[in-house]
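Novice: just a sequence and a predicted model for now, questions to come.
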Amino acid sequence: MKDVARLAQVSLATVSAVLSGSAYVSPELTTRVKKAVAALGYAPNTVASSLKKGATRIIGLVVPDVTNPFFTELVHSVQKRAREQGYAVLLCDSERDIEQERSYLKMLRAHLATGTIICAAGPDASYKDLHNDVGIMPIVTVDHIIRADDYDSVVLDNVAASRMIMQHIIGLGHTRVAIIAGQQHLVPGRDRLAGFAEALRGAGLDVVPEFVRHGAFNGNDAFDCAHALLALPERPSAIFATNNQMLIGVMRAISESGLSCPRDVSVAAIDDFPWAAAFSPALTTVRQPVDAMAEAAFNLLLERINGTNTAPKHLVFAPELVIRQSCVAPPAPSGLALAAQKAAAKPTARRAKSAGKAQLSDA
């Protein structure tokens, strides 16, 4: 900076004011400084400036799996907003490892990040000492809520998302519906399973324990779960995968089992993704408004960075059902299967009639 000041024949304060825009400088002096900067190829030392101010124009973004299309879109949307506001994004992929996640948060704090958006991967208990890792750095959570009394959050209405897709499946005539759920220590895992059960009960159907499997929100586990479901003596007529990566695992299991979707098994999932419509069949999904969620999270973070000190805000976004071709009415039972169903129903009907008489006499 001294060389710039010498060449432009101005003071260090004038050079600083021109480069930072912190004070008015006459057009003539501004031109001289800019010409000197160009001639010398000078670049401001942003690290030194950040150390002096105690802050940077960097925000952190911690996601559990950057290969998941949901998080890929979230990263793109956050980066777009950050760029528009003059911020850079430091992206960290925790790979669903809680210790790695903590390490990233400490690193972001040490590098004076002005705030961080985090898609947490751990159970609630993992974050009881979060303030020790992040200090006063503002935090906004997306997808999973942690420390609701302390930090803002942006999430999908996951119960409504499951209920929406299950009502569609049940409305087609399915009564044997399986779910491949995510981890129950995460809000999406818990709430999506709750919405599944709620929709079944609302239709007068029971939750069949062997139709509830846990795929940990990844394709390989979902493949194993779906393969086991399809091998049952009486397999489900529809499978609900609770995220996009598990949907891929389900489709692979159906194919490798020699079955066809939707002829033999209907499939639907939460999380739309760019190539869902390009599958054969095109996949029925529930879409999350990822761009709107990213914008809301970034705006909440900006409010905290700028000193807003209100109670934490919790924003919940509505899902959207996208009906394509992977869900159809269940196949009609064969002649033998239909006869077996009728035979099984007769004793039930007799027991129901006897129970009715007993209740009447007791009254």
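Specialist: Cool, the structure landed. Residues are numbered from 1 along each chain as shown.

Novice: could you use CA atoms for every contact and neighbour count after this?
Specialist: Will do.

Novice: helices along the stretch 1-150 of the chain, start to end?
Specialist: For the stretch 1-150 of the chain, the helices defined by DSSP state H, counting those that start in this stretch cover 2-8, 12-20, 27-40, 46-53, 69-84, 98-110, 130-134.

Novice: out of the ones you listed, which is closest to Glu320?
Specialist: Judged by C-alpha to C-alpha, the one of the helices of the stretch 1-150 of the chain that comes nearest to Glu320 is helix 69-84, at 14.6 Å.

Novice: using CSV, please lay out the helices of the stretch 1-150 of the chain together with mean neighbour count and distance to Ser237.
Specialist: Below are those laid out as CSV (neighbours: other C-alpha atoms under 10 Å; distance: least, C-alpha to C-alpha, whole Å):
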stretch, mean neighbour count, distance to Ser237
helix 2-8, 16, 74
helix 12-20, 17, 64
helix 27-40, 16, 69
helix 46-53, 12, 59
helix 69-84, 18, 27
helix 98-110, 18, 37
helix 130-134, 15, 44
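
Novice: which of those sits closest to Ser361?
Specialist: Of all the helices of the stretch 1-150 of the chain, helix 69-84 sits nearest to Ser361, with 59.4 Å by C-alpha to C-alpha.

Novice: who's in contact with the closest one?
Specialist: Helix 69-84 has contacts (C-alpha atoms under 8 Å, 6 or more residues apart in numbering) with 61, 63, 65-66, 88-89, 91, 244, 271, 273, 290-291, 294-295, 298.

Novice: same question, stretch 52-67
Specialist: The contact list for stretch 52-67, computed with C-alpha under 8 Å, 6+ apart, reads 50, 71-72, 75, 86-97, 101, 104, 108, 112-121.

Novice: spell out for me the PyMOL command that would select the buried members of those.
Specialist: Those of the contacts of stretch 52-67 that count as buried under 16 or more other C-alpha atoms under 10 Å are selected in PyMOL with:
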select buried, resi 71+75+87+88+89+91+92+93+94+101+104+108+112+113+114+115+116+117+118+119+120+121
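
Novice: among the contacts of stretch 52-67, which are in strands?
Specialist: 88-93, 115-118 (DSSP state E).

Novice: second one coming, line it up with the first:
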Amino acid sequence: MPVVTLNDVAIAAGVSVGTASRAMTGRGRVSTETIEHVRSVASGLGYKPNVIGQALRRGSSNTVGMVVPHIENPFFAELIRAVESGLHDKGYQLIVADSHANSEAEEQRLSLLLARQVDGILVVPACYGQSAAAVGATAGEIPLVQLDRRAGENIADYVGVDNKAGMLLIAQHLAGQSVRTVQYVGGDDATTPGTERAAAFDEASREAGLVLVGSYRHQFTYETGSQAMSIQDPIPDAIVCGDDLIALGAFGQLKRAGVSVPEQAKLTGFDGTVLSTIVEPSLTTIKQPLEQISAAAIEALVRRILGHAPTTLVHEQFKPSLQIGGTTATQLGNPEASFTK
């Protein structure tokens, strides 16, 4: 069976070869209708583009690199999935690397992606401050967009969630559930979400009339939530966690200690990952709009790749939503509950 060429696709679709090429790569000026039509025709003919040949001719690899701090964290797994889908629609393939939340490893991963001649990089910085030099230097070499976190101020484009808005939603929800005392458990100042969410909840809790009786901050891990609950006695009316993974750790320790959620203590998370739905009762959490965030980050990156970027850095944050689950569903039954040691 003869190999189907781009010229065959163009003839069958009734367009020029140039238009067919732009439709297949998603680059240049071409309508959505034409893209869908040409790609449908190409699929029907069994056309398979020569990616290597395209890269050699255009000086482009049609690949984008992505560096995340913890690939096993469900939030980053879901973010990667959203990014991969969005990039595929624009004709790019994704290469993912894990920095293990280590700035030195992150610098190595960025260098490896540069050596692979990717067209651009999306990075969730490992640390605030420590990652700034490597991320900033890479942004000077290649189009780069920061996702979810920032390595520093004004060093590269950034797209993420509005952490302040999310914590305000949580505080207002708890205030409406007859909650009085709260504890915050979250990430430390090593990352911007760690800093921003803690500060945002401190402010939001005061505005909502809640009494913040304690704060435990370490890493965005299951262990952080578990450790925080193992040393907290008596428990407050509610525990507000900086992400779903921390909340899951807190939930496990509360359950082991014989504390009933939500009857004796309410519990909330942040991110809206699959973790929020696999516990019983389901977790009340802040749902990040990952599709919007990933789409905006991809758009910013592709604009830079194509040389159409604005003269100023992109700084875009999206409003999250409150996802109410069973962990805040009922009135408090025993606000004086404490751990069984």
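Specialist: The structure has been received and is ready for your questions. Remember, it's a predicted structure, so these values are computed and weren't measured experimentally.

Novice: turn the helices of the stretch 1-150 of the first structure into a markdown table, columns for distance to Ala197 of the first structure.
Specialist: Formatted as a markdown table, these follow (distance: least, C-alpha to C-alpha, whole Å):
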| stretch | distance to Ala197 of the first structure |
| --- | --- |
| helix 2-8 | 69 |
| helix 12-20 | 58 |
| helix 27-40 | 66 |
| helix 46-53 | 51 |
| helix 69-84 | 24 |
| helix 98-110 | 29 |
| helix 130-134 | 33 |
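
Novice: for Asp224 of the first structure, which of the ones you listed is the nearest?
Specialist: Set against Asp224 of the first structure and scored by C-alpha to C-alpha, the helices of the stretch 1-150 of the first structure come closest in helix 69-84, at 21.3 Å.

Novice: find me the equivalent region of that closest one in the second structure.
Specialist: Helix 69-84 of the first structure corresponds to residues 74-89 in the second structure, going by TM-score structural alignment.

Novice: and that stretch, how far from the chain's centre?
Specialist: Put simply, stretch 74-89 of the second structure sits 9 Å off its chain's centre (C-alpha atoms, centre = their mean, to the nearest Å).

Novice: quick one: that stretch to the first structure mean distance?
Specialist: On superposition with the first structure, the mean distance recorded for stretch 74-89 of the second structure (mean C-alpha distance after the TM-score superposition for the first structure) is 1.3 Å.

Novice: what ranges do the strands span in the second structure?
Specialist: All strands of the second structure, identified by DSSP E, fall at 63-68, 93-98, 120-123, 144-147, 157-161, 181-187, 211-218, 238-241, 266-268, 285-287, 315-318, 321-323.

Novice: name the nearest residue to the equivalent of Glu107 of the second structure over in the first structure, sequence neighbours excluded.
Specialist: Here Glu107 of the second structure is matched to Arg102 in the first structure, going by TM-score structural alignment. Distances taken as C-alpha to C-alpha, 6 or more residues apart in numbering put Asp133 closest to Arg102 of the first structure, at 6.9 Å, once the chain neighbours are dropped.

Novice: quick one: residues contacting that neighbour.
Specialist: Shown in contact with Asp133 of the first structure (C-alpha under 8 Å, 6+ apart): 102, 105-106, 109.

Novice: tell me how many other residues crowd the counterpart of Gly160 of the second structure in the first structure.
Specialist: Using TM-score structural alignment, the partner of Gly160 of the second structure in the first structure is Val155. For Val155 of the first structure, the count of nearby residues is 22 (other C-alpha atoms under 10 Å).

Novice: which non-adjacent residue is nearest Val155 of the first structure?
Specialist: Nearest-residue entry for Val155 of the first structure: Asp143, 4.6 Å, with adjacent residues in sequence omitted and distances by C-alpha to C-alpha, 6+ apart.

Novice: the second structure: which residue goes with the one you found?
Specialist: Counting by TM-score structural alignment, Asp143 of the first structure lines up with Asp148 in the second structure.

Novice: what's Leu105 of the first structure in contact with, if anything?
Specialist: Residues counted as contacts of Leu105 of the first structure (C-alpha under 8 Å, 6+ apart) are 133-134.

Novice: please apply the same query to Ile169 of the first structure.
Specialist: The neighbours of Ile169 of the first structure, taking C-alpha under 8 Å, 6+ apart as the test, are 238, 327-328.

Novice: alignment lookup: it to the second structure.
Specialist: Checking TM-score structural alignment: Ile169 of the first structure goes with Leu174.

Novice: next: Phe196 of the first structure.
Specialist: Aligning on TM-score structural alignment places Phe196 of the first structure opposite Phe201 in the second structure.

Novice: quick one: contacts for the residue nearest to its match when sequence neighbours are not counted?
Specialist: Among residues not flanking Phe201 of the second structure along the chain, Met167 sits closest, at 5.2 Å (C-alpha to C-alpha, 6+ apart). By C-alpha under 8 Å, 6+ apart, the residues touching Met167 of the second structure are 197, 200-201, 204.

Novice: from the residues you listed, pick the one nearest Leu210 of the second structure.
Specialist: For the contacts of Met167 of the second structure, the nearest to Leu210 of the second structure is Ala204 (8.6 Å; C-alpha to C-alpha).

Novice: excluding chain neighbours, what is closest to that closest one?
Specialist: Leu168 (5.1 Å).

Novice: with Pro262 of the second structure instead?
Specialist: Nearest in space to Pro262 of the second structure, with sequence neighbours left out and distances taken as C-alpha to C-alpha, 6+ apart, is Thr327 at 4.9 Å.

Novice: that neighbour -> the first structure?
Specialist: Superposed on the first structure with TM-score structural alignment, Thr327 of the second structure falls opposite Ser326.

Novice: confirm for me that its match is in contact with Pro262.
Specialist: Yes: applying C-alpha atoms under 8 Å as the test, Ser326 of the first structure and Pro262 come out as touching, 5.2 Å apart.

Novice: need the residues touching each of these two.
Specialist: Joint contacts of Ser326 of the first structure and Pro262 (C-alpha under 8 Å, 6+ apart) are Pro281.
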